[in-house]
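Undergrad: Just need the structure, nothing else, for what follows:
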Amino acid sequence: MTSSIHHTRTIAELLDAVVDGPLPVRVTAYDGSKAGPGSAPRSLHVATPRGLSYLATAPGDLGMARAYATGDLVVEGVHPGNPYDLLVDLEDLRFRRPDRHVLADVARTLGPRGLTPPPPPPQEALPRWRRVTEGLRHSLRRDSEAIHHHYDVSNTFYRHVLGPTMTYTCAAYPHREASLDEAQDNKYRLVFDKLALSEGDRLLDIGCGWGGMVRYAARRGVRALGVTLSREQATWAQEAIEREGLGHLADVRHEDYRNVTETGFDAISSIGITEHIGVRNYPAYFGWMLEHVKEGGLVLNHCITRPDNRPTSTGAFIDRYVFPDGELTGSGRIITVMQDTGFEVLHEENLREHYALTLAGWCDNLVEHWSECVDEVGEATAKVWGLYLAGSRRGFERNVVQLHQVLAVRLAGDAAPAVPLRPWWNA
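TA: Reported below is the predicted structural model:
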């Protein structure tokens, strides 16, 4: 007579069974088991059964983000405001498909309830297919809800992270040792110069954020209008305009660009909004610009792009926690649509490395002001931001994403563009 006793594997043993290759970090769990090199400078601790359920029911970045935000997955060896080094450690982590024995052990370890996804943290937005209450994707209402989710966190929080410029777009570094504030001011100078703006011109800045471009242009005598879907941004921007005595030249409205009735602008800037437009809506978006800029007027589109030209929705973590309904494609697709719309494209450039430096600067600010940020938005939200900023920085460093500026002109009949033959600005 023989008997067999089934050995229920520890959490560490289950992890070893699904990881392909050596673990790059130390992993410990609430059952006392351990895996990975003991000498690793960074470690992960699965602190609760709920944390294990998050990881098992949503494998990948979404499950890890859920467990991390709730405190069920504890990270050691990095600051929560900048987990960059841990993300680099985990880049080569690969999983293999678990066999039925492993799946059975996971079920025994978690129990029936553990195989049901736990409720996600409150910071998480609904999945795309469940956002029907906000209307069709990129409708006025749904775009407003998506912008509110990310940009109306807290102006105080953004000031801590972004710094005094309150600029939440890629900076343009004149050199690698430049400060973040210097690089952001240089970005506005670059856009201003590319648009060949001069005193008395009229500028429309679509998706103007806290009004940085609007105020930069107004200080130089340009009549500037900015529109944003974030009410908190518009309120802050309008107060800044009044503080600087620019009310006779600058205005920021809480308004969808599609509701702007003024036309005949000398120039239009679109800095960090195309990511929210939707690739299928590009023809309508750039067509709207063509109708609202004067003949001979310049437009500049500045946005995150992909290295290829296939339209791609953002990943689960970014979509649920950062930019709901975000969608990216390559600079080639953007240029093609602008040309098909009727613009002549004059110049484009990739500022990918500049965005990696920008994100590193934001992470530094988050670390420096960590306690204030936690007091303002809570630890879970602050942790999500650290994860998002550090992960995005690595994405730009590895050419997973890029940042392109595209400059174009609405031609005036047979007339040549009213600009020099070659680029006339200092990059």
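Undergrad: Could you use CA atoms for every contact and neighbour count after this?
TA: Fine.
Undergrad: show me what contacts Asn399?
TA: 307, 352 (C-alpha atoms under 8 Å, 6 or more residues apart in numbering).
Undergrad: And it, how far from Gly361?
TA: Per C-alpha to C-alpha, to the nearest Å, Asn399 is found 19 Å from Gly361.
Undergrad: Same check on Ala146?
TA: From Ala146 across to Gly361, the span is 25 Å (C-alpha to C-alpha).
Undergrad: now Leu93
TA: Going from Leu93 to Gly361 by C-alpha to C-alpha gives 27 Å.
Undergrad: Who has more neighbours out of those two?
TA: Between Leu93 and Gly361, Gly361 has the larger neighbour count (other C-alpha atoms under 10 Å), namely 20 against 14.
Undergrad: here's the other one to compare against:
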Amino acid sequence: MTLARVFEKLIGPDAPVEFVAYDGSRAGRPGSDIRIEVTSPYALSHMVHAPGSLGLARAYVSGYLDVHGNMYEALSTLQAALGDITGRDKAMLLREVLKDPLLRAAVSRRLDPPPQEAPFSRVPSWLRHSKKRDAKAISHHYDVSNTFYEWVLGPSMAYTCACFPEENATLEEAQFHKHDLVAKKLGLKPGMRLLDVGCGWGGMVMHAAKEYGVKALGVTLSKEQAEWAQKAIAERGLSDLAEVRHMDYRDVTETGFDAVSSIGLTEHIGKDNLPSYFAHLYGKLKPYGRMLNHTITRPDNLAPPIKQAGFINRYVFPDGELEGPGYIQQQMNDVGFEIRHQENLREHYARTLAGWCRNLDAHWDEAVAEVGEGTARVWRVYMAGCIVGFEQNWIQLHQTLGVKLDEKGAAHMPLRPDWGV
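TA: Next comes the predicted model:
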């Protein structure tokens, strides 16, 4: 049985994609906008020895499997088509494939994972998040290349969910609106002090300083991010108000901040460390200071957590852990924060990722030259896959606003939210 016939049996003869294999066999719709190409029998080795998304990712990152056309549309189409395939179906098709001596020889060889893959760790979660290990995990993802991120993220250099104020807003407008929404929820005013933990390339820090006259300190475990941010701060004439340090948030000695923002950091903290994390941030605030937590979440706490051995944790976010919004809120509440507002921005993250995918496609050749084809492929498939995840409610994005009450139990909050949409 040719690979094309296997593909046809898996997703049907009328699939809206074209399939091409190294053996010359073809299936699907000729001339389709999406073409899937198996360039080597070793693609099957990865898929057999690491079934599911991890095996497919290894084959794609290695270049043994290629996707021509829009990656999001390809993943959406395949996800819909393969939804009814049973384990028995796959086993039967594999038996047919292995009748080919070339394929049988390829599958019998267990290949090393691509070099972009971080080693899987069986260390329990409560041991994972030492300062040294966290720094290594953050560096794996963020110290890729500032130039690469400039192409993917655009001028804002914001690697977190944007908030689109209207249907036709651009990605840059949406990132500005996100930072402004956080600033308004925190009630920032001239002369206040802001601590931004996990500050990335300093977008929130610079926004608070420039737009609100706030003295803002950001901290990040990525050396490349900190260097880029400090240079940008100087170039924009904000050095008297804004600062980004290369350091762990646990090593910040200053206290008495008027506000704390955590935008995209909580995913890296680990479930067992959330109580101490929120307690630490609570201790950094003045009475009636506000804390805004912006984080990717699971839809609930019933589903099993993201697999530590899966594609995302091996290639993108080592040691990352997602919790449900109720659990996040509970941990904030239990350390003393009074929760005043929460909202889900999952549709906004799907739009944000679509913008990043377009940027990567527009700079594909430059990105490959900068970071290598394997790394560029990791980002292409990961971002497109996450669009599907947010659209289909596998994952969400929540902003949760808490306030530290004063000694009399007063919140010093407006009677109604005053931050708009």
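Undergrad: After superposition, what is the TM-score?
TA: TM-score for the superposed chains, counting by TM-score structural alignment, normalised by the length of structure 2: 0.92, backed by 412 aligned residues with a C-alpha RMSD of 2.2 Å.
Undergrad: Show me what Asp325 of structure 1 aligns to in structure 2.
TA: With TM-score structural alignment as the criterion, the equivalent of Asp325 of structure 1 in structure 2 is Asp319.
Undergrad: Check the contact between that match and Trp126; I expect there is one.
TA: No - the pair Asp319 of structure 2 / Trp126 is not scored as a contact, 10.7 Å apart, by C-alpha atoms under 8 Å.
Undergrad: Show me whatever sits in contact with both of those two.
TA: Gly270.
Undergrad: If you count surrounding residues, which of the two has more?
TA: In terms of neighbours (other C-alpha under 10 Å), Asp319 is the more surrounded of Asp319 of structure 2 and Trp126; the figures are 24 against 11.
Undergrad: In space, what's closest to the more buried one - neighbours in sequence excluded?
TA: Distances taken as C-alpha to C-alpha, 6 or more residues apart in numbering put Asn313 closest to Asp319 of structure 2, at 6.2 Å, once the chain neighbours are dropped.
Undergrad: how about the one you found, secondary structure?
TA: helix (DSSP: H, G, I helix; E, B strand; the rest coil).
Undergrad: can you count the residues close to the aligned residue in structure 2 for Pro164 of structure 1?
TA: In structure 2, the residue paired with Pro164 of structure 1 is Pro155, using TM-score structural alignment. Neighbour count of Pro155 of structure 2, defined by other C-alpha under 10 Å: 12.
Undergrad: quick one: contacts for Pro155 of structure 2?
TA: Contacts of Pro155 of structure 2 by C-alpha under 8 Å, 6+ apart are Glu172.
Undergrad: swap the cut-off to 6 Å and go again
TA: Contacts of Pro155 of structure 2 were listed using C-alpha atoms under 6 Å, 6 or more residues apart in numbering, and none were found.
Undergrad: Please tell me how far it sits from Glu172 of structure 2.
TA: Pro155 of structure 2 sits 7 Å away from Glu172 of structure 2, going by C-alpha to C-alpha.
Undergrad: Now for the two: what residues contact both?
TA: Going by C-alpha under 6 Å, 6+ apart, no residue sits against Pro155 of structure 2 while also sitting against Glu172.
Undergrad: any chance you could map the strands in structure 1?
TA: Using DSSP state E, the strands of structure 1 run over residues 26-29, 34-35, 43-46, 73-76, 202-206, 223-228, 250-254, 265-271, 293-305, 312-313, 327-328, 344-350, 402-409.
Undergrad: Which strands or helices does the longest one pack on?
TA: Using 3 or more C-alpha pairs under 6 Å, 6 or more residues apart in numbering; DSSP states H and E as the contact definition, the elements that strand 293-305 of structure 1 packs against are strand 265-271, strand 402-409.
Undergrad: before we move on, what about the first one?
TA: Counting contacts by 3+ C-alpha pairs under 6 Å, 6+ apart, the secondary-structure elements packed against strand 26-29 of structure 1 are strand 34-35, strand 43-46.
Undergrad: hey, which of these is tucked in deepest?
TA: Across these, the average number of neighbours (mean count of other C-alpha atoms under 10 Å) peaks for strand 43-46, which reaches a mean of 21.
Undergrad: which bit of structure 2 covers that one?
TA: Under TM-score structural alignment, the match for strand 43-46 of structure 1 in structure 2 covers residues 35-38.
Undergrad: The stretch 251-400 of structure 2: helices as residue ranges?
TA: All helices of the stretch 251-400 of structure 2, identified by DSSP state H, counting those that start in this stretch, fall at 274-283, 311, 325-334, 346-362, 364-371, 373-391.
Undergrad: In a markdown table, list those along with distance to Ala21 of structure 2.
TA: What follows is the helices of the stretch 251-400 of structure 2, written out as a markdown table (distance: least, C-alpha to C-alpha, whole Å):
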| stretch | distance to Ala21 of structure 2 |
| --- | --- |
| helix 274-283 | 48 |
| helix 311 | 24 |
| helix 325-334 | 44 |
| helix 346-362 | 24 |
| helix 364-371 | 24 |
| helix 373-391 | 20 |
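Undergrad: Which one of these lies nearest to Ala50 of structure 2?
TA: In terms of C-alpha to C-alpha, the element of the helices of the stretch 251-400 of structure 2 nearest to Ala50 of structure 2 is helix 311, at 10.3 Å.
Undergrad: Mean distance between the closest one and structure 1 after superposition?
TA: In the superposition with structure 1, the average deviation recorded for helix 311 of structure 2 is 1.4 Å (mean C-alpha distance after the TM-score superposition for structure 1).
Undergrad: quick one: what's aligned to Gly386 of structure 1 in structure 2?
TA: By TM-score structural alignment, Gly386 of structure 1 lines up with Arg380.
Undergrad: Any idea how many residues pack against its match?
TA: Arg380 of structure 2 has 21 neighbouring residues, counting by other C-alpha under 10 Å.
Undergrad: cool, the one 4 residues further on as well?
TA: Using other C-alpha under 10 Å, Ala384 of structure 2 is surrounded by 22 other residues.
Undergrad: So it sits against Ala74, correct?
TA: No - Ala384 of structure 2 is not in contact with Ala74 according to C-alpha atoms under 6 Å; the separation is 9.1 Å.
Undergrad: Which residue, other than its chain neighbours, is closest to Ile387 of structure 2?
TA: Ala350 (4.6 Å).
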